[in-house]
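Colleague: I would like the atomic coordinates for the input below:
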Amino acid sequence: MSRLPERAHREQWRYHPLRAVAAAASVFGAVVAWTLVMGPAVAAPGGGGCVPVRTRAHHSEGASSWNRAYPRPRGDLDAVMVFLSFPDSPPKLTTRAVEADHFPATSRFFARASYGRFRLHAHAAHRWLRMPGTSYSYGIRRDWADADRARYLRDAVAVADKAVDFAKYQVVYLVADPDAPGVDSDATKVVNLARPIRADGVSLRRLVTVFEHHPPDRNVLAHETGHAFDLPDLYYRPPAGSTADWDTHVGDWDLMGSQFGLAPDPFAWHKWRLGWLGKGQVRCVRHTGAAHWYELSPSDAGAAAPRGTARLLVVPTGGDSALAIEVRGGAGNDARACRRGVLLYEVRADVGSGDGPIDVLDGHPGTGACANTSVYPPLADAPLGVGESFSYDGQDGSTVRVTVAGRAADGSWTVKVTDDQA
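Modeller: Predicted coordinates:
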């Protein structure tokens, strides 16, 4: 089995709470994302007890409300790219070459994923802005020291403020010269600030720090931007010395698990949370003990879908959990998907980022697929095909059986859901 290098799986550490550092506390406070104050709730579609309630878990998958500390990616949203150089390393690349590493690819990813409902506009300040310290002086590395990171952010914002009006943008990318000798590409991350930075009359609550090589990892900025919209890491980071795999939770499905996955399109659950699925595209399957029949259109297909079909089925299985059912059809962002079919996964609102808030259910346990290209072959063939069934035992003691009854010429799939409440 071929495996990707470890740096392909580096996101969980980015959100671990960091120790407060006295030297930086007066400027930034502790970098502890879960201390962000949640604003007034914005009701998610559906609600009514069908979905897990948002909890205090970091990047909670609860869909009962929207955390207003994060911008919601609907309609047009403006982002700015600021390019940072260092006195010990004159840049070899132009800022336009570095911008092209990430855009328009990142904007196109979100346009496809959102069915055109979200348009990310990247604006680049096209000149290298020199940081006051050398690239080595900031100690940039995977597990970055708090004081060094705080100093880097302080200097970067101060330098950028001379060239950028932060009040115009909802997302800020601080892009370091990829050829600077002290830059570690594993330090690419989103930094959430419990105590926001004030600049141009606005509070900067989070910053995307980019240290990618040229060319960068595929989909890396789409993954990081997902964090800026309150999406969690879906992979598992094994403890030191462990031989466990990083991708056991979701495999190739959803780039918040692995940006290298063969099917990186966001889960329909995330599309729902982000506001990309409209009325009628999400159906709640309530416990009645009877069989329910549904027509599902692939969640990774374009905006057009056969009339009367849904893109996501939600079966509540407890106050903090649900079973999600969708179809992945191998279109759009999933053009390289290993298998197509009906994908099932468990959602836990009480489990935080990096600890497994979503688990894909393996429709074909004991087998795998695409061993040479999948990030986790055992889950590459997880979707159910026509005539196949899967039984799931929920957190509330219920048993849900999902059967794929058919597939129509228009691309829709017929799914039968039977539940028995214990």
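
Colleague: Every contact and neighbour count from this point should use C-alpha atoms.
Modeller: Will do.

Colleague: Span of stretch 209-225 from start to end?
Modeller: This stretch, stretch 209-225, spans 11 Å end to end (C-alpha to C-alpha, to the nearest Å).

Colleague: Touching that stretch from outside, list them.
Modeller: 8, 98, 101-102, 106, 109-110, 173-179, 183-191, 208, 255-256, 259-260 (C-alpha atoms under 8 Å, 6 or more residues apart in numbering).

Colleague: where do the strands sit along the stretch 51-200 of the chain?
Modeller: Here the stretch 51-200 of the chain has its strands, by DSSP state E, counting those that start in this stretch, at 75-85, 118-130, 171-176, 189-199.

Colleague: want to put them side by side, so please do this one too:
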Amino acid sequence: MSVFAAVVAWTLVTGPSAGGAGGEVCVLPRGTAHHSEGVSSWDPTYPRPRADVDAVMVFLSFPDARPSLTPDELAKDHFPATAQYFARASYGAFRLRPHVVPVWLRMPLPSTAYSIARDWGAPVRSRFLSDAVAAADPRVDFRRYEVVYLVADPDAPGVDPDATKVVSLGSPLHADGIELRRFVTVFESHPPDVNVLAHETGHAFDLPDLYYRPPAGSHADWDTHVGDWDIMGSQFGLAPDLFAWHKWKLGWLRSSQVHCVVDSGTHTYRITPVERPGGTKLLVVPAGLKSVVAVEVRAATGNDRLTCTEGVLMYRVRADVQSGDGPVDVIDGHPRTSGCSQVSVYPPLADAPFRAGQEYEVGSDSRIDVVARHQDGSWTVRVTQG
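Modeller: Down below sits the predicted model:
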């Protein structure tokens, strides 16, 4: 399709490139951190979300429960909504195609025997995965699929709805002559949490958790790093579209849509909303050897149609920080106020976008000024480098 041809541009070996002189400074080096935000290269153990990606959805029952729902009913909890989310986020460059196994496949042990939990012990987790693959193998040719969803009967007594996650194996399982290293394990209640499968599928494409996970027993807020912005922060967020940085990482932005601002002097850009195709999408201002400040525009449309604030969103990205430890921090343009207090996952950041007349200093030599909003929804931003 024409959108696909216009959008997809990716260097297979070195990763994405940034427009402008010195663009390599803005391409953060991929480090050893789990789900590193570095975009200098792509980890080949993850599928690339470009064009069509086929996924299989397997439904698992247990001897200690009889499912009250059909596989088709549970599949509709997640599709077509998940595929539609990614189609919008990628500007049509990526299509997630689910293939549903239409029957329940029986696991050999009761659900309680697998000790399913958010922090799953490795031995029982490995037993669950190996039993699931063995149960599915007669009905599934795993060679055909890049993403595997294992959906457990939500009525089974040992199924913990808080345990849905992506499991990556250091020692792979084998089926149909291939290695299986990664599974999306789905233990959701019916109906499930909103956008939960889109969040987990993001992990299957090497995107990190952007929320903060407080220590056990703590009542600290989980959403202090990015709030509602980006589905990898919260699946419940009002603005769950992916950051432009993630769209760049995944190959959905052309190099001409990303500008690395390193030259001295004053540079002016007109940025279009991240939710719409076309135009400049991302400014990147270096902020040290392993971090940058990213600048994009957010609008109440597409995946972000429920957001209550619009404007120029800025956030700091670090490539050497682990998933779940804060690799991205949204910069609050209005630190003394909150927004969307009744519905936001973290109201202090709900009104984070900058508006015309505001500025942000990046260190002592760089300044980002928000100049104006235009009738078409784009914004003019000026970057001054000392």
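
Colleague: tm score of chain vs chain?
Modeller: Once superposed, chain against chain, the TM-score is 0.94 (TM-score structural alignment, normalised by the length of the second structure); 371 aligned residues with a C-alpha RMSD of 1.2 Å.

Colleague: okay, stretch 156-165 of the second structure sits on what stretch of the first structure?
Modeller: Aligned by TM-score structural alignment, stretch 156-165 of the second structure corresponds to residues 180-189 of the first structure.

Colleague: all helices of the stretch 101-250 of the first structure, in order?
Modeller: 105-113, 146-160, 220-228 (DSSP state H, counting those that start in this stretch).

Colleague: name the element the residue positioned nearest the centre of the first structure belongs to?
Modeller: Nearest to the mean C-alpha position of the first structure, by C-alpha atoms, centre = their mean, lies Met256 at 3.6 Å. Met256 of the first structure belongs to no helix or strand when elements are defined using DSSP states H and E.

Colleague: Now check the second structure for the residue matching it.
Modeller: Aligned partner of Met256 of the first structure by TM-score structural alignment: Met232.

Colleague: which residues sit in contact with the corresponding residue of the first structure for Val184 of the second structure?
Modeller: Alignment note (TM-score structural alignment): Val184 of the second structure maps to Val208 of the first structure. For Val208 of the first structure, the contacting residues are Val171, Val172, Tyr173, Leu174, Thr188, Lys189, Val190, Val191, Glu224, Thr225, Ala228, by C-alpha under 8 Å, 6+ apart.

Colleague: Pretty sure the second one sits against Arg205.
Modeller: No - taking contacts as C-alpha atoms under 8 Å, Val172 of the first structure lies outside contact range of Arg205: 10.1 Å.

Colleague: Need the counterpart of Val164 of the first structure in the second structure.
Modeller: Under the alignment (TM-score structural alignment), Val164 of the first structure maps onto Val140.

Colleague: mind listing what that match touches?
Modeller: Val101.

Colleague: hang on, the earlier thing: next one: the match of Met256 of the first structure from Arg30 of the second structure, what distance?
Modeller: Counting by C-alpha to C-alpha - Met232 of the second structure and Arg30 of the second structure are separated by 19 Å.

Colleague: Leu12 of the second structure too?
Modeller: 14 Å.

Colleague: quick one: the residue nearest to the centre of the first structure and Ser398 of the first structure, what's the gap?
Modeller: Distance from Met256 of the first structure to Ser398 of the first structure, by C-alpha to C-alpha: 29 Å.

Colleague: do His364 of the first structure as well
Modeller: Taken as C-alpha to C-alpha, the span from His364 of the first structure to Ser398 of the first structure is 22 Å.

Colleague: shouldn't Tyr277 of the first structure be in contact with His270?
Modeller: In this structure residue 277 of the first structure is Leu, not Tyr. No - the criterion here is C-alpha under 8 Å, and Leu277 of the first structure misses it with His270 at 9.4 Å.

Colleague: on that earlier part again, who touches both of Val172 and Arg205 of the first structure?
Modeller: Counting by C-alpha under 8 Å, 6+ apart, nothing touches both Val172 of the first structure and Arg205.

Colleague: my guess is Asp263 of the second structure meets Gln385, correct?
Modeller: Yes - with contact defined as C-alpha under 8 Å, Asp263 of the second structure and Gln385 form a contacting pair (6.6 Å).

Colleague: between the two, who's got more neighbours?
Modeller: Using other C-alpha atoms under 10 Å as the criterion, Asp263 of the second structure and Gln385 rank with Gln385 on top: 17 against 14.

Colleague: ok, that one - contacts?
Modeller: Val262, Asp263, Ser264, Gly265, Thr266, Asp365, Ser366, Arg367.
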